[in-house]
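Student: Got a predicted structure here, sequence first:
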Amino acid sequence: MRRILLAEDNDNLRELITDFLSEHGFEVDAAADGEEAWEAVQTKSYQIILLDVMMPGMDGFTLCKKIRERESVPVLFLTARVLEEDQLHGYELGADDYILKPFSLKVLLAKCRAVLERYQQGMPKEQKEGLVLDEERQQFLCGGSPVKLQSLDFRLLSYFYQNPNRILTREQIILKLWGYEYDGNDRSVDTHVKNLRKALGDYGRCIRTIVKKGYVFERNKKAEGLTAEEQEG
């Protein structure tokens, strides 16, 4: 199911939008302010995000900027602000469209579907189906959806991705990620590999354990699950 994040501080409007989009095939997570929405962005993947511009605490413009620094999910602003400079500012921050209040729920639904279709059409076939690196945005996509990774895990996956079908030892990985001065336990590598496998879901088995040697990355290898040995790293 397609998941939408809605950030809107008006209780009645938030409830109306949530109910309407839910009835039309979307799973909606609703937030009453920018901080709550930002927490949701950091814990879940969304296919589209709807932001009210004027919210208490973190406003929609600030939240959009933070989202764009993290991923490329479509963002639509819901706003009563009709000034041209406001709209231009939103587009500069990376918004995909504006929906001016008051609006028809049917129009909102149509715009959501249109934006999603544009994003899907703009993806190469391999981006829709496999694990790929969007080099422009420095972000991994898995089946077309952004993969949420901490900085070190992103660097590790990038190292694997750039060296497919090659055994990378724990020592090589430590030198790449931490450098020669690292004096910790090499089991730290295994911990980060487990993080990657969890984040990649069905594609977690792209990273294969080579007993007593290290790991091999096999692009777009997909399986139902990991063996007990691979889960342990």
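Tutor: Everything's here; your move. Residues are numbered from 1 along each chain as shown.

Student: switch to C-alpha atoms for all contacts and neighbour counts from now on
Tutor: Noted.

Student: how distant is the lengthiest helix in the chain from the center of its chain?
Tutor: Scanning the chain for the longest helix, with DSSP state H as the assignment, gives helix 105-122. A distance of 18 Å separates the centroid of the chain from that of helix 105-122, by Cα atoms, centre = their mean, to the nearest Å.

Student: Stretch 95-103 now?
Tutor: 23 Å.

Student: Could you do stretch 35-51 as well?
Tutor: For stretch 35-51, the distance to the chain centre is 9 Å (Cα atoms, centre = their mean).

Student: Please list the outside residues in contact with it.
Tutor: 2-8, 30-31, 57-58, 60, 63-64, 67, 73-78, 112, 116, 145-148 (Cα atoms under 8 Å, 6 or more residues apart in numbering).

Student: So which of these sit within helices?
Tutor: Going by DSSP H, the helices hold 60, 63-64, 67, 112, 116 from the contacts of stretch 35-51.

Student: and which of these is nearest residue 15?
Tutor: residue 112 (17.2 Å; Cα to Cα).

Student: Could I get the full set of helices for the chain?
Tutor: 11-23, 34-43, 60-70, 84-92, 105-122, 125-129, 151-161, 170-177, 187-200, 228-232.

Student: Using TSV, please lay out these together with mean neighbour count.
Tutor: Shown next, in TSV, are the helices of the chain (neighbours: other Cα atoms under 10 Å):
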stretch	mean neighbour count
helix 11-23	14
helix 34-43	16
helix 60-70	19
helix 84-92	14
helix 105-122	14
helix 125-129	15
helix 151-161	17
helix 170-177	15
helix 187-200	18
helix 228-232	13
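
Student: next, the one to line up against it:
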Amino acid sequence: MNRRILIVEDEERLASLLVDYLRNAGYEPHCLVDGSAVVEWVRKHQPQLVLLDLMLPGQDGLTVCRELRRFSDVPIVMITAKVEEIDRLLGLELGADDYICKPFSPREVVARVKAILRRAAGSEPPTAGQGLVVNEAEYRAVLDGYELDLTPVELRLLAMLASWPGRVFSRAQLLDRIYDDHRVVTDRTVDTHIKNLRRKMAAVRGEEETIRSVYGIGYRIEAL
């Protein structure tokens, strides 16, 4: 079975980290640092997925993506430190399947890789592993069988939302729950944690909106 994953990343430390995590997940990662070497390598080795950095020596990621799409439908995940929407959209319009923004958790990348390959194979995750399970005592949250890499604050926030699916919690209610030392923080703090939660859950569920904003009030989570 083909388990090859091509990592195209010129940051040596980051590439090495991705190799370790992907190898531990059962994949066969291979690294390239120069964009101009990608097309030939993909033609020869037929990887299962390509993790492709946007900014590369030799040839940039967008150009590489365009050339790969001329002959291959291999799933491509763009990796970028650029946050401008135009770069993200341009990458997807060129045929990329998804993108991940730096900085990111290597666990998040592995979860995203698994989710994309599952979709590419046209199969759904096993029913037994579907849904969200939050265990505050063990500081663990599992979504569709994949463990989320959450901070303690993110875990408490997710636990509160998941305790009553469909209920709208105000930012004040969420702040009271996630900070038990009564520190002074702003409503924007909740928004930041929600953004991080959505990003980590999207690594498993794709673009599905798992936590919904209720304008002028707060947030709710649907049954997962």
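Tutor: That came in fine, so what should we check first? Predicted model only: the values in this text are computed from it and were never measured.

Student: Would you pull the TM-score for this pair?
Tutor: Overlay of the two chains. TM-score (TM-score structural alignment, normalised by the length of structure 2): 0.53; 123 aligned residues with a Cα RMSD of 1.5 Å.

Student: hmm, back to that, out of the helices of structure 1, flag the one nearest residue 52 of structure 1.
Tutor: helix 60-70 (5.7 Å).

Student: So which of the helices of structure 1 is nearest residue 215 of structure 1?
Tutor: Among the helices of structure 1, helix 170-177 sits nearest to residue 215 of structure 1 (Cα to Cα), with 7.9 Å.

Student: Report the aligned residue range of structure 2 for the closest one.
Tutor: With TM-score structural alignment applied, helix 170-177 of structure 1 matches no range in structure 2.

Student: helices and strands around that helix, which ones?
Tutor: Using 3 or more Cα pairs under 8 Å, 6 or more residues apart in numbering; DSSP states H and E, the elements in contact with helix 170-177 of structure 1 are helix 151-161, helix 187-200.

Student: which residues touch the spatially most central residue of structure 1?
Tutor: Against the mean C-alpha coordinate of structure 1, by Cα atoms, centre = their mean, the closest residue is residue 146 at 3.3 Å. By Cα under 8 Å, 6+ apart, residue 146 of structure 1 lies in contact with 45, 71-73, 139-140.

Student: Let me know the closest of the ones in helices among the contacts of stretch 35-51 of structure 1 to residue 208 of structure 1.
Tutor: residue 67 (31.8 Å).

Student: Show me the contact partners of stretch 68-77 of structure 1.
Tutor: For stretch 68-77 of structure 1, using Cα under 8 Å, 6+ apart, the contacting residues are 46-53, 60, 64, 90, 93-99, 115-116, 119, 137, 139, 146.

Student: Just put the contacts of residue 146 of structure 1 in TSV and tack on neighbour count and distance to residue 104 of structure 1.
Tutor: Listed next are these as TSV, based on neighbours: other Cα atoms under 10 Å; distance: Cα to Cα, whole Å:
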residue	neighbour count	distance to residue 104 of structure 1
45	18	26
71	19	28
72	19	26
73	19	23
139	19	34
140	24	35
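
Student: Narrow these to those in strands?
Tutor: 139-140 (DSSP state E).

Student: In space, what's closest to the residue mapped onto residue 20 of structure 1 from structure 2 - neighbours in sequence excluded?
Tutor: Using TM-score structural alignment as the criterion, residue 20 of structure 1 maps onto residue 21 of structure 2. Leaving aside its chain neighbours, residue 21 of structure 2 sits nearest to residue 106 (6.5 Å; criterion: Cα to Cα, 6 or more residues apart in numbering).

Student: I'd like to know how far residue 107 of structure 2 sits from residue 219 of structure 2.
Tutor: Residue 107 of structure 2 sits 26 Å away from residue 219 of structure 2, taking Cα to Cα, to the nearest Å as the criterion.

Student: got the contact list for the match of residue 20 of structure 1?
Tutor: Counting by Cα under 8 Å, 6+ apart, residue 21 of structure 2 has contacts 106-107, 110.

Student: Keep only those residues that stay in contact in structure 1.
Tutor: Retained in structure 1 by both residues aligned by TM-score structural alignment, their matches' Cα atoms under 8 Å are the following of the contacts of residue 21 of structure 2: residue 106.

Student: What range does the longest helix seen in structure 2 cover in structure 1?
Tutor: Ordering each helix of structure 2 by length in residues (DSSP H) puts helix 187-205 first. Mapped onto structure 1 using TM-score structural alignment, helix 187-205 of structure 2 spans no residues at all.

Student: All good on my end, thank you.
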